[in-house]
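J.: Can you look at this prediction? I've put the sequence above it.
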Amino acid sequence: MARNKFDVDEDLETPFSFIHLKRLFGYVKPYKKKIMLTILIMLVASGANLIGPYLIKQAIDKEIPAGNVGGLSLLAGIYLGALIITGICMKYRIRMMAEIGQNVIKTIRKDLFTHIQSLSFSFYDNRPHGKILVRVVNYVNSLSDLLSNGLINLITDIFSLTVIIGFMFAIDVRLAIYAMIGFPLLAIVIFFIKNAQRKAWQDLSNKQSNMNAYIHESINGMKVTQAFAREEENKKIFEDVSKGYKKSWLKAVYIQFLLWPSIENISVLTVSFIYVAGISMIGQGVTVGALVAFVGYIWMFWTPISNIGNFYNAIINAMAYLERIFEMMDEKPTVLDNPRGKALHDIKGKVEFDHVEFGYEAGEKVLKNIHFTAEPGETIALVGATGSGKTSIVNLISRFYDLNGGKIKMDGVDIKTVTIPSLRRQMGIMLQDPFIFSGTIMDNIRYGRLDASDEEVVEAAKAVQAHSFIMTLQDGYETEVNERGTRLSAGQRQLISFARALLADPRILVLDEATSSIDTETELALQKGLSTLLAGRTSFIIAHRLSTIQSASRILFIEKGEIAEEGSHDELMTRKGQYWNLYTSQHSSLEVS
């Protein structure tokens, strides 16, 4: 089952175009002054570096035959000065471009992280979290070399190539023309390598994403893995995923490394030909110094060619990652904030479901014609079988998903006409799976209301019966907890999540199975504290244990996405319908146990 899932590569919905590169360079634009200064400095360094062979020609052809020690010393001094200038310029370039490159990467990662926080629940419902993580971390990191070195090197190498060609033609036009014979062969090699390399790196990015997703899921599910002794099976799955990554990596690197030896071989063949041609031309307008200088330049000629080839490799590699990064950035939230929406302030808490229709997929109906009104201060309990649509109802109140039909109103205002942040600030939500963040218990309770004082945090914890167990911990409220609260029991995590929701002081409170992991004794004490805190707030409670919702203002029995029964506990018990059947069967099972 898992093997098939993690062997399936993601389809690329937005193939690479040079618009992606344009967008990437948009992140570089704020640093254009520093980049222009760096380019200028590197051009000076390149010019200083390229003067060497010409100085050697002058020494061999003029100063040495003339026995001019002073002239040789002057040339040596100029050469040494050129090397010092090159070294200083290179130091500046490395420092400046590393800083610019990392700043750009930081900005891209920040924009990507900010964007994924705006995406709707449906985005995360359909994607393994590890595949999201690999884009934010690994793929963005893969752009580092391109941003820190690639652009500056490209401009410098093009300048160097131009100057080198100029020097070669100045020394001897015939030899310069002979030096160009390797170009057509190089163009043919690049043409054949280009497409294969891009496809190979696209495949590698897929395999890396698959492996990251499987590792992420395996770590999250480690307790279940060990509980069911699935280690060997998971090992086989990981070996398959890892083998796929290894195979793709070897293929990508093999194709990438074809370019460099191709350039090297072509350059060696060209230099060999120049030696043969040059030696035969000595005395026919070509001096020994000129030939030595020309060979020096021809080796230099192929260095920027090789560097440009490496830059080409970097661009091809970056394409595979840019496609995925910008594909995620272009992902649109399915729940959009109204650009002309007004902020929702100081509501009383009236919630109306006006013939609501909803489904997670096109053509699917999870909720059908849901119609009811919760008055301010009412406690509405939702009961029914698993998958009947209870959680979908409370998710729609917060606009985690949008409706397919009907309206939801808050104090008479359609929630689609108000801003999403102002809507969600009216609500305190405890989801079915309480999430505890790494940090202190104090930080976790204060998560939804950062301006709350320590005293308010403690009062919220006391109200939900969390204070007593917190004080038994080594550092009390300052106790550090791990990601997902692994040091805490399921019941303790729920109590902390409950305190977090209540501290936000919402007008509307949503509790999705809020007491499912709490023992009976704690639950009874918790109910006493909640009776005061729920007063004046509109509350929606989902519970499988019906004993916890008997005091609710109204109970809605949901069946197959519709409200099958509605009324207070006593009214529904009198009717002896579906709620009565559920309650009596649950009560009977408790008596038997």
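T.: Nice, I can see it.
J.: Only C-alpha atoms from now on, for both contacts and neighbour counts.
T.: Noted.
J.: Is Tyr579 in a helix, a strand, or coil?
T.: helix (DSSP: H, G, I helix; E, B strand; the rest coil).
J.: Tell me if I'm right that it and Met573 touch.
T.: Yes. The criterion here is C-alpha atoms under 8 Å, and Tyr579 meets it with Met573 at 7.0 Å.
J.: all strands in the stretch 301-450 of the chain, in order from the N-terminus.
T.: 351-358, 367-374, 379-384, 405-410, 413-414, 427-430, 439-440 (DSSP state E, counting those that start in this stretch).
J.: More neighbours: Tyr579 and Met573, which one.
T.: Tyr579 (24 against 16; other C-alpha atoms under 10 Å).
J.: which residues does the more buried one contact?
T.: Phe557, Glu565, Leu572, Met573 (C-alpha atoms under 8 Å, 6 or more residues apart in numbering).
J.: Out of these, name the ones that lie in helices.
T.: Counted as lying in helices by DSSP state H, out of the contacts of Tyr579, are Leu572, Met573.
J.: List buried members of the contacts of Tyr579 by neighbour count.
T.: Buried members of the contacts of Tyr579, counted by 16 or more other C-alpha atoms under 10 Å: Phe557, Glu565, Leu572, Met573.
J.: here's the one I want to compare it with:
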Amino acid sequence: MSTAAAPTQAARPADLDDERGQSLPLLRSVLRPVRSRVWLLVLLVVVSQAAVVAGPALVAVGIDTGLPALRDGDAVPLVLVGGGYLLAALVGGLLSAAVVRQSAAASQTVLLDLRRRVFRQTQRLDLEFHERYTSGRVISRQTSDIEAVRDLLDSGVTVLATSALSMVLTAVSLVVLDGPSGAVLLVAVVPGVLLTRWFQRRSQEQYRRTRVVAARVIVAFVETMTGVRAVQAFRRERRSAAAYAALTEDYRAVQDQAIRVNGVFDLWLTMIGNVTVAVVLLVGGLRVLDGALDVGVLVAAVLYARRFFTPLRDVGMFYNSFQSAQAALEKLASLLAQEPRLTDPAHPVPLPHPMGGLELDHVTFGYADGPDVLHDVHVSIPAGQTVALVGSTGAGKSTVAKLVARFYDVRRGAVRLDGVDVRSVAPGDLRRAIVMVTQEAYLFSGSVAENIAVGRPDATRAEIEAAGRAVGVHDLVMTFPQGYDTPVDSRGVRLSAGQRQLVSFARAFLADPAVLVLDEATSSLDVPGEQHVQEALERLLADRTAVVVAHRLSTVMTADRVLVVEGGRVVEDGSPAELVARGGRFARLHEDWQASISAAV
């Protein structure tokens, strides 16, 4: 017998709502594997924008140098300038396409990494986490949040880098080409930047409002569709429709406000750009008349002035996708930062051939930081014994079952398997030794055979069919269109609750655990379904240790031993016959059960 492991309780996970400041470290970690692609992308952006910005300067050279030379009979300068312009356009176009390809390749690599991290993390985290962190939130992390990051990486970052570099190169080129025109542009930058900053603040406010209202619309829709039977039963269709219409009207109003903000931004940015071009043209035109400025330089200055404000619009629009992606990264980082309370043992004890002896050694337990729900429970279960747990709702029966399967760790005491604290058993050996079957009897997408083989993916077809025969589901499966290869979904077969439970029993039988834990496995079945499952149970429980949580005494009465749990304590312990003879709580349950059978007959 190994020394009991100390009751370790991992530190409380970070607050799921405290998501600030975690996005940048996560972004750096996912970008690290693609840093070579990122540097290549930076080089491509620089060269492509340099080629694009060179266009107006070449136009100036062509007008001021190429055309006079052509008038004098020399076409070479104009041909060279024209060829240079075409080459710059070709290089800029090709490199811009390369930027898109490299950006997409890098972003897909990052997104693949994020999806894998989220999936691995959600599987690694324990049951307590999933009971606090709803499945809807997990799905949102894997879908909408990663999509928000995709939008940022696929286009947002590239657009920002390209636009910002284009603006810088345009301004520098204009200042170098003609100082006064450059000064006009730099003066016009001030209202443009102020306008962009105003748009960013307003768009951030609108973005938050839109998210809140959109979430309300989604929640209302999901709740109505989930409870559609209650809606129809109580004739609440009109009231639900009116409430949903009010929410959608709020959403429309918020979207209208966002459109108005975008419209104001576009209007004033276009006006600033047009005024800047007009001033550059006016000032430059007067200087051309005075002979202080060449015509080609004026044309180039106008082209540069027109090009400058289009990227500024893109920079302003980028802020929306950035806000969305930042919020998504914070949520993803918060999820990835969670640590499971159940930790693997530092020095695992191998248990390759478990016998199935169980002991709850003065166990005290409570969920998360809540009060204790089990109090000093001490029970020994010999290998091969079937023990039923009964009691009122909330007494602690299912909690005992979850502790045996090590879905949670105890606060004080220990749960032992063959004398070894389950916290010390090698995880693989523990999962093979103890299998839990719940009332949900969840079936995965795939064939009947694949569902039975969940616990033993390497099982042969003969072993799968033998498990089906053992629990009495084989004849049923053979009536399906493709037998054991029939898909378990809407395109294959739709199984009743009893049939799904039989398949889950076959799954457990094939896994052949030393300890089988059944948590309300027959609670949702009708009487005919229960009879089939009861017959399967007898074959399934033979020659193994079993812990059975059940409300139905038809299941309890076949057990070797019954534990009556009340208030987190075992108040009665004995065989069904002994407890009935004692006249205690179990006897009263038995009397009520017999009365219900007589009434049904």
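T.: That came through, no problem. Worth saying up front: this structure is predicted, and the values here are computed from it rather than measured.
J.: Once they're superposed, tell me the TM-score.
T.: After superposition, the two chains reach a TM-score of 0.89 (TM-score structural alignment, normalised by the length of structure 1), with 582 aligned residues with a C-alpha RMSD of 3.0 Å.
J.: closest to Asn395 of structure 1 out of the strands of the stretch 301-450 of structure 1?
T.: Closest of the strands of the stretch 301-450 of structure 1 to Asn395 of structure 1 is strand 427-430, at 9.6 Å (criterion: C-alpha to C-alpha).
J.: what does that closest one correspond to over in structure 2?
T.: Strand 427-430 of structure 1 lines up with residues 434-437 of structure 2 when matched by TM-score structural alignment.
J.: re the thing from before, can you list the strands of the stretch 301-450 of structure 1 in JSON lines and add distance to Leu80 of structure 1 and mean neighbour count?
T.: Formatted as JSON lines, those follow (distance: least, C-alpha to C-alpha, whole Å; neighbours: other C-alpha atoms under 10 Å):
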{"stretch": "strand 351-358", "distance to Leu80 of structure 1": "77", "mean neighbour count": "21"}
{"stretch": "strand 367-374", "distance to Leu80 of structure 1": "81", "mean neighbour count": "18"}
{"stretch": "strand 379-384", "distance to Leu80 of structure 1": "84", "mean neighbour count": "25"}
{"stretch": "strand 405-410", "distance to Leu80 of structure 1": "79", "mean neighbour count": "19"}
{"stretch": "strand 413-414", "distance to Leu80 of structure 1": "77", "mean neighbour count": "14"}
{"stretch": "strand 427-430", "distance to Leu80 of structure 1": "71", "mean neighbour count": "24"}
{"stretch": "strand 439-440", "distance to Leu80 of structure 1": "57", "mean neighbour count": "16"}
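J.: per the alignment, Glu364 of structure 1 corresponds to what in structure 2?
T.: Aligned against structure 2 by TM-score structural alignment, Glu364 of structure 1 finds its counterpart in Pro371.
J.: Distance of that match relative to Phe365 of structure 2?
T.: Look at Pro371 of structure 2 and Phe365 of structure 2: by C-alpha to C-alpha, to the nearest Å, they are 8 Å apart.
J.: next one: Thr486 of structure 2
T.: 43 Å.
J.: Including distance to Gln586 of structure 1, could the contacts of Tyr579 of structure 1 go into a markdown table?
T.: Putting the contacts of Tyr579 of structure 1 into a markdown table (distance: C-alpha to C-alpha, whole Å) gives the following:
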| residue | distance to Gln586 of structure 1 |
| --- | --- |
| Phe557 | 15 |
| Glu565 | 18 |
| Leu572 | 15 |
| Met573 | 13 |
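J.: Which of the contacts of Tyr579 of structure 1 sits closest to Phe294 of structure 1?
T.: Phe557 (90.2 Å).
J.: what do we get in structure 2 for that closest one?
T.: Phe557 of structure 1 maps onto Val564 in structure 2, by TM-score structural alignment.
J.: so its match touches Ser392, yeah?
T.: No. Under the criterion of C-alpha under 8 Å, Val564 of structure 2 is not in contact with Ser392, lying 9.1 Å apart.
J.: how much space between the equivalent of Lys332 of structure 1 over in structure 2 and Glu128 of structure 2?
T.: Correspondence of Lys332 of structure 1 to structure 2, assessed by TM-score structural alignment: Glu339. Taking C-alpha to C-alpha as the criterion, Glu339 of structure 2 is separated from Glu128 of structure 2 by 11 Å.
J.: what's the answer for Val222 of structure 2, then?
T.: Distance from Val222 of structure 2 to Glu128 of structure 2, by C-alpha to C-alpha: 25 Å.
J.: Between those two, point out the one with more neighbours.
T.: Glu128 (15 against 12).
J.: what helix or strand is the more buried one on?
T.: Per DSSP states H and E, Glu128 of structure 2 falls inside helix 127-132.
J.: what span of structure 1 lines up against that helix?
T.: Using TM-score structural alignment, helix 127-132 of structure 2 pairs with 121-126 in structure 1.
J.: With stretch 462-469 of structure 2 instead?
T.: Counting by TM-score structural alignment, stretch 462-469 of structure 2 corresponds to 455-462 in structure 1.
J.: List the buried residues in that stretch.
T.: Val457, Val458, Glu459, Ala460, Ala461, Lys462.
J.: just those now: which is nearest Ser497 of structure 1?
T.: Ala461 (9.7 Å).
J.: Do I have it right that that closest one meets His467?
T.: Yes. The pair Ala461 of structure 1 and His467 passes the contact test of C-alpha under 8 Å, sitting 5.1 Å apart.
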